[in-house]
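Participant: What shape does this take:
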Amino acid sequence: MTISPVALAIIILLICLFFKVPVFVSIMAGCVTYFSLTPGIPQLIVTQRIVSGTESIPLLAVPFFVCAGVYMNYSGVTERIMNFCSVVTGRMTGGLAQVNVLLSTLMGGLSGSNLADAAMEAKMLVPEMEKKGFSKAFSSVVTATSAMITPLIPPGIGMIIYASVTGVSVGKMFISGLGVGAILCIAMMILVHIVSKKRGYKPIRTEKLPAREVVGSVKQAFFPLCLPIIIIGGIRIGMFTPTEAGAVAIVYSLILGFCYRKVNVKNLIAGIKETVLTTASIMLIVGAASALSWIFTKEQIPQALTTFMLTHISNKYLFLLIVNVFLIFVGMFVEGNAINIILGPLLAPIAASYGIDPIQFGMMFIFNISIGSLSPPMGTLMFVTCGVTKCKIKDFIKESVPFYVLLFIVLALLTFVPVCTTGLVNLFY
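Facilitator: This next block holds a predicted model:
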């Protein structure tokens, strides 16, 4: 029995990913295998597809928003927003855990990276939470789970990549992300309240703050919190495109940094270096995945998959259920950006064939990937957070059970109640 070149390429790709070979190397190993075993195809096509895959205008937003997020961290914005969150949630049951969730939500509109958000909060908040009596496992789980909100809030890098590879409007994805992020934030704060009340985790304070302190914290956080409004508002009224919004975000973050006297020449150079490294890692995956997409198209895999689905699955809700299970399973083993680039173009057309709104499917897709990033055996969010907090993985998994239940409830809402993902989009557009 002979194995076709495309099947062998996919097998090699999966084996490499399983053994934690870098994602772009794994994808390239599969592509090179296919081109080496398929006669009549010039080897030069691999190079052409890698280069052309990165020549997408929407993808220009990736380095811009990465850079803006880096400079926001250097400009002292995080501390200002954390003080603001402490004022807002200080009297809630759960105290610092509530601050943790709200901070992730607000920082999502600035950094765009869930791993950066998780690492930052693990360093800043978890030690303080432990001093206040929270367990290490609970503190770590809240930090990692709340970081899932970051890619759902504009300018989430995952939304930009998904939109660029599927042809969906980046602006509409951003608007939808605001609603989805708010739903997850509120749901998580309710769960934190329930768990904290049961365990006796106290609020930060019980008395009201003086009006002067409240006004002061709002003033400190006001201009950083204006960034998402500027991005969404500017895109909606046509002042700039989503790509240009990234450049605007960089300028805005630098202005804040200079005004707060936190950004200097050393920080500028370090920020540029960090931006280049992060962008390069993303673009290598994008370029390699573009070559893989060419192989899928040539072999007519999307068409065959669509025909199979439509023939054997007549109900769109059953299709959505199958996709949810599949994406969560894949997300447990494969890095999120790779899933976005490889499976997005495959599954989005099938969803459209069932009449599913592309924005709804896109947000559901990204939410599934986020759940996968939290799950063993290769959950990046879990390992990054536990690596910083020194929490044992078994304790983390045990503590995360109620949070998984919550995530699946929210996922069901996004899957079967379209207004949760399209309501704001319809309102704005």
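
Participant: contacts and neighbour counts: CA atoms only from here.
Facilitator: Noted.

Participant: Provide the count of other residues in contact range of the residue nearest to M129 when sequence neighbours are not counted.
Facilitator: With sequence-adjacent residues excluded and distances taken as CA to CA, 6 or more residues apart in numbering, M129 is closest to L96, at 6.1 Å. Neighbourhood size, L96 [other CA atoms under 10 Å]: 27.

Participant: show me what contacts L96?
Facilitator: L96 sits next to S86, G90, L125, E128, M129, P203, I204 when contact means CA atoms under 8 Å, 6 or more residues apart in numbering.

Participant: run this one through as well so I can compare:
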Amino acid sequence: MAFLPLLLMFILFAINVPVAFSLAISGMVYFIFLSNDLPMDLLIQAIMSSTTSYPMLAIPFFITAGVVMSYAGISKKLMDMAEVLTGHMQGGLGQVNILLSVFMGGISGSPIADCAFEAKVLVPEMEKKGYSKAFSSALTAASSVITPIIPPGICLILYATVTNQSIGDMFMAGYIPGILMGAALMITVWRISKKRGYLPSRKTKASWKEVGKQARSSVWALIMPFGIIMGLRLGWFTPTECGAICVIYSVFLGIFIYKELKIKHIPRILIESVLSTASVMFIMCCAGLFSKYLNWEQIPSTVSNFLLGLTDNKYVFLLIVNALLLFMGMFFDANAALVIFPPLLAPVAQKLGIDLVQFGIIMCMNITIGGVTPPFGILMFTAANITKVKVGEFIREALPLLGALIAVLLLVTYIPGISLFLIRLFG
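Facilitator: Reported below is the predicted structural model:
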């Protein structure tokens, strides 16, 4: 009976009940019908307690900052900078697509937002230059996996909050893995482009003068990721205060520097920010109720003992976790997955001596890569629906890109120094 709500949750999700409602219904079934000795007001407390965490305030701030930036012209400046730096390479617009996602990681923090933006803006341009629509769509979805790994990714904040880790450490740990994912995709695109004859978008490499000119125009947007991490490490502000500063900074850039943010944009910005924040927080509330059930029935401890019974080798355990989370990433929204699975898996990782910050990066990478993986990846459907490409064609083009991402995932999994290097460097 203890596992009935857990089983019910997966059944509800399998029949396309939204994740938040699946969590809420399963948790309520437990509190109402299966737990005789628990007071009913605990149900309400479990739902509301998820919203009272001070670090969680960082989520609406960073979401709002990302929305403001899309209206403030910052995304366009980043795309122009990416084109100057990589447009001369084989498969020029494909390289721009990847580098833009690296830049967008410090801006939007959302893979779906990045995927939707690039699918609308870059895929049509890539088609005009001779790239196939399926390849352009697959690359857009694959490169969007980078976005939540580079700060201020929302998934990093969620994992840190759920497992009581430092948000600053999670931010610091995300940079090198995110950059490696970008490099792996760029090498893959270079090989594919050379084979198919996808040409550079620029005839010649940009001169230092051109790079400098574009850098001066884009520098205000580019300094934000570095400002975030340095401010956190030097103790100038907390992650929540950092989110608020990013909103103010974005508004300042949009009004006074790039002059593209208008009064008429404010209602749309507020609506988009509220809707995006509400979806994340609703999942968190329902997950809070479900986690109370898990803790009350000691499900994490049971799962921990089961996994430790399978193996006490941390490398084998990490391989099992990678396979499990890549599979789950096909079905679960990343935000939902990162409030469900860390309480189950992090205790085992800790017992095996795995650093929980490194484990968090592994989990975030797995879940987001799963979003591109057929047959149900959410990033796959986001890109395919926007560009109107057939899923079968998308899958064929996505396979080598997924191979590159999984290769980086394995490196991060088995070489802890990749994700922990900057934390150790800055102490």
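
Participant: Report the TM-score for the pair.
Facilitator: Overlay of the two chains. TM-score (TM-score structural alignment, normalised by the length of structure 2): 0.97; 425 aligned residues with a CA RMSD of 1.2 Å.

Participant: hang on, the earlier thing: let's see if you can find the most crowded of the contacts of L96 of structure 1.
Facilitator: Most neighbours among the contacts of L96 of structure 1, by other CA under 10 Å: G90, with 24 neighbours.

Participant: Can you give me the distance of it to Q98 of structure 1?
Facilitator: As judged by CA to CA, to the nearest Å, G90 of structure 1 and Q98 of structure 1 stand 8 Å apart.

Participant: which residue in structure 2 lines up with the residue nearest to M129 of structure 1?
Facilitator: Aligning on TM-score structural alignment places L96 of structure 1 opposite L93 in structure 2.

Participant: next one: Y317 of structure 1
Facilitator: With TM-score structural alignment defining the correspondence, Y317 of structure 1 maps onto Y315 in structure 2.

Participant: From the structure, what's the count of residues near that match?
Facilitator: For Y315 of structure 2, the neighbour count with other CA under 10 Å is 14.

Participant: What strand or helix carries the counterpart of M365 of structure 2 in structure 1?
Facilitator: Under the alignment (TM-score structural alignment), M365 of structure 2 pairs with F367 in structure 1. Element membership for F367 of structure 1, per DSSP states H and E: helix 358-374.

Participant: In structure 2, what stretch matches the helix or strand just after that helix?
Facilitator: Reading on from helix 358-374 of structure 1 to the C-terminus, the next helix or strand found by DSSP H and E is helix 380-389. Using TM-score structural alignment, helix 380-389 of structure 1 lines up with residues 378-387 of structure 2.

Participant: Distance check, G174 of structure 2 against E272 of structure 2.
Facilitator: Noted for G174 of structure 2: a distance of 26 Å to E272 of structure 2, by CA to CA.

Participant: can you check F171 of structure 2 too?
Facilitator: Distance, F171 of structure 2 to E272 of structure 2, using CA to CA: 25 Å.

Participant: Then I418 of structure 2?
Facilitator: For I418 of structure 2 relative to E272 of structure 2 (CA to CA), the value is 35 Å.

Participant: How about P60 of structure 2?
Facilitator: Distance of P60 of structure 2 to E272 of structure 2, given as CA to CA: 11 Å.

Participant: And P225 of structure 2, by the same measure?
Facilitator: P225 of structure 2 is 22 Å from E272 of structure 2, where distance means CA to CA.

Participant: the more surrounded of the two?
Facilitator: More crowded of P225 of structure 2 and E272, by other CA under 10 Å: P225, with 21 against 16.

Participant: Would you mind finding the match for that one in structure 1?
Facilitator: Under the alignment (TM-score structural alignment), P225 of structure 2 pairs with P228 of structure 1.

Participant: In this structure that match contacts G156, no?
Facilitator: No: using CA atoms under 8 Å, P228 of structure 1 is not in contact with G156; the gap is 10.9 Å.

Participant: list the residues that contact both of those two?
Facilitator: The contact sets of P228 of structure 1 and G156 overlap at G109 (CA under 8 Å, 6+ apart).

Participant: Look at the residue sitting nearest the centre point of structure 2 and tell me its secondary structure.
Facilitator: The residue lying closest to the centre of structure 2 (CA atoms, centre = their mean) is P148, at 2.6 Å. Classification of P148 of structure 2 using DSSP: H, G, I helix; E, B strand; the rest coil returns coil.

Participant: what do you get for the one 10 residues further on?
Facilitator: Judged by three-state DSSP, the three-state class of L158 of structure 2 is helix.

Participant: again, but for V17 of structure 2
Facilitator: Using three-state DSSP, the structure places V17 of structure 2 in coil.

Participant: With L307 of structure 2 instead?
Facilitator: With three-state DSSP as the basis, L307 of structure 2 sits in helix.
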